Structure formats: C-alpha cells, structure tokens
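# Here is my input; please provide its structure:
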Amino acid sequence: MNQIKLEQQLRDFLEEDIGDGDITSQALPQGLKKTAYIFAKEDGVFVGASILKVGYSIINRHINVRLMKADGQFVEKGETVAEVTGAVDQLLLGERVFLNLIQRLSGIATLTKKSIEALNDPTIRVCDTRKTTPGLRMLEKYAVRCGGGFNHRRGLDQAVLLKENHLAAYGGIRQAVSRVKETLGHMTKIEVEITNKQELIDVIEAEVDVIMFDNYSSQQVKEQQPLVPSNIVTEVSGGISLKTIREFAGCGVNYISLGFLTHSYKAIDYSFLLK
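So this is what the prediction gives:
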C-alpha cells in the first residue's frame, strides 16, 4: 500500500471529521494521558494496522500504538487488536475515523476469506473488480489482498478490458481488438468480455490475452473452457454470489472476479474504550 497516498487520505478524512476542533473534548485537562483498547465485537479478519500507525502519527507523533494483530490475521470476538496511549483529547480525535475504516476494511477481508473457503479450489484465484467506493479503492483492494484474494486492474489506465459497450462502439470484437493493438504497445494486456460461444471463437482468433466469461453458468464455463488455448488466461464474472461460488470449483478458469467483495460486504464491528 502506498504510504504517502495513505497519509494524504487520512489527513483528508481527519479534516472532514475534526473541522476546527473537537469542542466536546476541549475542556479535558491538558496532558491527561490514558490508554485506549481497540477490540473486536465479532469474529473476522483484521485490517487496520497502517491506519492506526500512520493516522495517530498525523495527530501527534508521540502517541504510542501497540498492535496485537497484523493485517490479515483472524480476530475473535472480544480480542484486542491494538492499544493506543497518549493525551486523551488527541486519542479521541482519531477514534471515529479510524474505526470507520477498520470496520469496513475488515468486512471486505472477511468476506474475501469466506469466498475463497466457499469456492474451495486453490487452482482458481478470487479477485475483486472496480466496484469500489470512490476515494477508497486503494484501501479496499488492499483489504481484498489481506483476505487472501487478488486484485483485478486498479484503474482504466492499467489494462484494456473491452466490454459490451466498447464492442458496440468499435463495431465488433475483431475490429475492437485490431484497433486497440494498433494504438497500444506490446506491454499492455487486452481482455475481452464474451457472452456466447461465437464470441469465444472470435476472441481466440483475435489472439487476446485474457477472456472473461461474463454471466456464464458454471456448466457453460465447463463446456467452453476446453476450447481456450493454454496461453490465454480465463476469468469468470457476473451473477456469482457467496452461495453459488462453489458451483465453479473445477471449471478450469484462472480467476473469478467478484464485485460483491467491495460493494456488498458487512462491516466487522470494533470498539474503542479508554482504560
């Protein structure tokens, strides 16, 4: 994770919440030091070590953060993940912002881990999509990795993905792939989304790098995957849920991309309490 970008984002998040100052805590005795405990209120995968370390260093570099859990580690209900020691008013400045992030990122990591366990096929990598919260993509994709998953492209500038609307605009698969190859260098991968067998034949003949089976059933994937040359990476996406992902075990694709990892997760609840 980019530490410079993380610090910039945390500064913005803190500024949004703090405004001109915490008027609730301003009457507290100056210099009153305490230790706060952050603990899980339910089972899940913890993500938030860097948020606490970097976040509290922004507020005051003398605040001490002691971590009991590393990112990606499983935490049980009631377990303490971190102790934070410093002036009480400064500890409280970051409480809500940091908990908000930790809860959401832990939820994504936990859902990713559950998805991998439900699939139960180590030959297929579970990855995310671009269906992330605006402004939080770096953090949400990091949380997917903490849960054992992999990242799809981070943005539009990282790889070519020709979807239904692109193919319509270019005039078809062959025209789209040909045009893209003319304008891009050899280091940029090209993926094409397909919806039927004829499109599969077209993309194979166009010599793309990655094929996405879009909204395919597991049976359809199993029928068409053997037609794909071994040098082309395959992916299935669309319409897959935690309940149905197991159906795709053994289907032969390299990746399953899941939008629900970052748009339909349940946050893992944490509490922040002063000793």
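
# from here on, contacts and neighbour counts on C-alpha atoms
Will do.

# The closest residue in space to residue 228 that isn't next to it in sequence and residue 234, how far apart?
Excluding the flanking residues, the one nearest residue 228 by C-alpha to C-alpha, 6 or more residues apart in numbering is residue 204, at 7.0 Å. Distance of residue 204 to residue 234, given as C-alpha to C-alpha, to the nearest Å: 11 Å.

# Mind checking which of the two has more residues around it?
More crowded of residue 204 and residue 234, by other C-alpha atoms under 10 Å: residue 234, with 23 against 16.

# Now that one: which helix or strand?
strand 233-237 (DSSP states H and E).

# To check against the first, give me the structure of this:
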Amino acid sequence: MTVSYPPSLPRHLVEKAVRAAFEEDLGQAGDITSQATIAPDATAVARINARTGGVICGIECALAAFAMIGPGLEVEVLAGDGSVVDAGAGVMEVRGNARALLAAERTALNFLTHLSGIATLTRRYVDQTEDSRAHICCTRKTTPGLRALEKYAVRCGGGRNHRFGLDDAILIKDNHIAVAGGVGAAIAAARAFAGHLVAIEVEVDTLLQLEEALAAQANAILLDNMDDDTLAQAVAIAAGRASLEASGNVTLDRVAAIARTGVDYISTSRITAAADPLDLGLDITIA
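Predicted coordinates:
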C-alpha cells in the first residue's frame, strides 16, 4: 500500500507572502478606518463562512495573517486545507481585538478565496479523469510571487505540480528546437549538459517529432495541441518508452476525453490562471 501524505507549505514562504500583502494593504499608517471608528480595546467574534461550496486552501496564510497583525487574536480552524465544504459551512472562527481582526480580514480572505478557487477548479478537473491513469498538472503560468502557494493549492485540489521554475527540470520547447536545429539535436545537447538527476522533457507538435524524441530517449514528451485521435496514436507509438503529457486546449469539457487516450499527464494553465475565487466571507459580531 502506497502512503500518501498531505501537501504542505514551507513556513517562510507563507510569512513572506503575508508580510508583502500587509505592506501593500496597511502602508505606513495602518487601518485608519478602524482607528477612527473603533475603540482600541473593543473586541469581536468573526466567522469565515463558505458562501459557495468548494475545496478549502490557504488556511496557513490566514493563520499567519491573524498572528502577524499583533497579539490578542484567537483562531479556531473549522475546515483545513483540502477539505470539501458546502455552502454555509464555517471555515475559521476568530475572536479578540476588533481593530486587529479587521486589519487582517482582507489579507486573510484574499489568500483563502484565491487559493481555494484554484483548489476547487483543480478538483473539478481531477474528478473528470478519475477513471483514467492521467494526472492533472499545473504549469508555470502563475501569479508572480505566488507560484509556490498556487502550486500548493493545485496539490490540495488533488492535482500534481509540473516544474516550479526554469531551474529544476529541462523542458525543450518549440523555440528551443528551432534554434538548436531539431528535436534530436536539442535532446542530445540537453543530455550532455544536465546532471544525472535532471529530467529532460521535450515538446512535440507531430508524430514524426514524437518518433525523434523517442529515438533520442527523452524522459518525458509533451504532446502539444494534438487532437484526441492523434494523442491516442502517440500513446500507441510510445508504448511506455517515455512519459507522455498532453497540453494545449485542455478545457473542463474536453479533459475526460484526453484522459481516455491513455496519456500519463495532462497539464493546463487554466487551473491557476483562470480559476474564479471561491466565495468566502467574514461575518462579524460584537463580543
């Protein structure tokens, strides 16, 4: 039996993202609206609720926001990252100093709604492929500065991560091939350069290029913008000699058909770049 551990985020990345968000939102004077209208010692109880159902992600960011804003806030997590919640379900309860609570509200919600939206859309893609061998993967099309968080959200939604950057795997794309002089030449040059632990993937547009990539022993081959029949042919030609990744025009309506072709991975930027925020709201009462 294979053990599957839940995804996690390094603490320093969470704190860095939250600190940047506070610097942007609070500026040099802080929350002047709360300072002007609320007594310094006023307290309140707030509850973050899901207004639509989905997959929760971003709890660590919200916790960091409420902790970093200052002392005096107690937080209870009602639904952890990766949890599926229905509309109306509670996600988090916060109690304590009202000024601090309101100053951290938007930062906490921004992370929660954005990352939960990614996790929720990813889960929808994963659900469409559950009867296949294919895994849903993200791409490098992420919000600058938030890549690690958004890729974490993909994992919370049941997806997998592609490379994190240009430095952790070699992906030879069409422009590299054009300059290098062909698929085989590009792979040979990459293999001569790469360390033994660096995977080499190459993007191909045609079955002829696929044959070249297989002959050059690429570790993985990205099948770019191929229709379903061509993808199925590619799977038959490869016959397990390399991992195959389908990419391009991967819509929610089409992804199940792509998975049925037998590819190993399906990558799409839609789950990070086009996910709608999950509708979460903070409802406050006077303590």
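
# quick revisit: mean shift of the strand holding residue 234 of the first structure relative to the second structure?
By mean C-alpha distance after the TM-score superposition for the first structure, the fitted strand 233-237 of the first structure averages 0.7 Å away from its aligned residues in the second structure.

# In the second structure, what stretch matches the very next helix or strand once past that strand?
Sequence-wise, the next helix or strand downstream of strand 233-237 of the first structure (DSSP H and E) is strand 255-257. Mapped onto the second structure using TM-score structural alignment, strand 255-257 of the first structure spans residues 265-267.

# Just give me how far the matching stretch sits from the chain centre.
With C-alpha atoms, centre = their mean, to the nearest Å as the basis, stretch 265-267 of the second structure stands 14 Å off its chain's centre.

# for the second structure, what spans make up the helices?
11-26, 32-37, 59-68, 98-128, 147-156, 174-180, 183-193, 207-215, 228-238, 255-260, 270-273 (DSSP state H).

# mind listing what residue 29 of the first structure touches?
The contact partners of residue 29 of the first structure, taken as C-alpha atoms under 8 Å, 6 or more residues apart in numbering, number zero.

# which residue lines up with it in the second structure?
Using TM-score structural alignment, residue 29 of the first structure sits opposite residue 39 in the second structure.

# Against residue 75 of the second structure, how distant is that match?
Applying C-alpha to C-alpha to residue 39 of the second structure and residue 75 of the second structure gives a distance of 21 Å.

# Same question for residue 18 of the second structure.
From residue 18 of the second structure to residue 75 of the second structure the distance is 17 Å (C-alpha to C-alpha).

# quick one: which of these two has more around it?
residue 18 (24 against 18).

# Show me what the more buried one lines up with in the first structure.
Under TM-score structural alignment, residue 18 of the second structure pairs with residue 10 in the first structure.

# repeat for residue 160 of the second structure
Under TM-score structural alignment, residue 160 of the second structure pairs with residue 150 in the first structure.

# Then residue 50 of the second structure?
Match for residue 50 of the second structure (TM-score structural alignment): residue 40.

# Please verify my assumption that that match contacts residue 267.
No - contact criterion C-alpha atoms under 8 Å: residue 40 of the first structure and residue 267 do not qualify, at 11.3 Å.

# contacting residues for residue 237 of the second structure?
residue 211.

# Now residue 62 of the second structure: closest residue in space, sequence neighbours ignored.
residue 108 (4.2 Å).

# whoops, I mixed them up, residue 193 of the first structure
In space, residue 193 of the first structure is closest to residue 212, 4.6 Å off (C-alpha to C-alpha, 6+ apart).

# cool, and residue 177 of the first structure?
Nearest to residue 177 of the first structure is residue 206, by C-alpha to C-alpha, 6+ apart, at 6.7 Å.

# Matching the one you found against the second structure, which residue comes up?
Residue 206 of the first structure maps onto residue 216 in the second structure, by TM-score structural alignment.

# Also residue 124 of the first structure?
By TM-score structural alignment, residue 124 of the first structure lines up with residue 134.

# what's the distance between that match and residue 115 of the second structure?
23 Å.

# Compare neighbour counts for the two and give me the winner.
residue 115 (32 against 24).

# If we ignore the residues flanking it in sequence, what's nearest the most centrally placed residue in the first structure?
Nearest residue to the geometric centre of the first structure (C-alpha atoms, centre = their mean): residue 141, 2.6 Å. Counting by C-alpha to C-alpha, 6+ apart, residue 141 of the first structure lies nearest to residue 151, which is 6.3 Å off, once chain neighbours are set aside.

# What are the neighbouring residues in contact with the one you found?
By C-alpha under 8 Å, 6+ apart, the contact list for residue 151 of the first structure reads 127-129, 141, 144-145.

# what about 10 Å?
125-130, 140-145, 257 (C-alpha atoms under 10 Å, 6 or more residues apart in numbering).

# What of residue 54 of the second structure?
82-87, 116-121, 123-124, 157, 278-280.

# which of these are buried?
The neighbour-count test (16 or more other C-alpha atoms under 10 Å) marks 82-85, 116-121, 123-124, 157, 278-280 as buried among the contacts of residue 54 of the second structure.

# Now do the shared contacts for residue 204 and residue 234 of the first structure.
What both residue 204 of the first structure and residue 234 touch, as defined by C-alpha under 10 Å, 6+ apart, is the set 210-211, 228.

# re earlier: nearest to residue 165 of the second structure among the buried ones among the contacts of residue 54 of the second structure?
residue 118 (19.0 Å; C-alpha to C-alpha).
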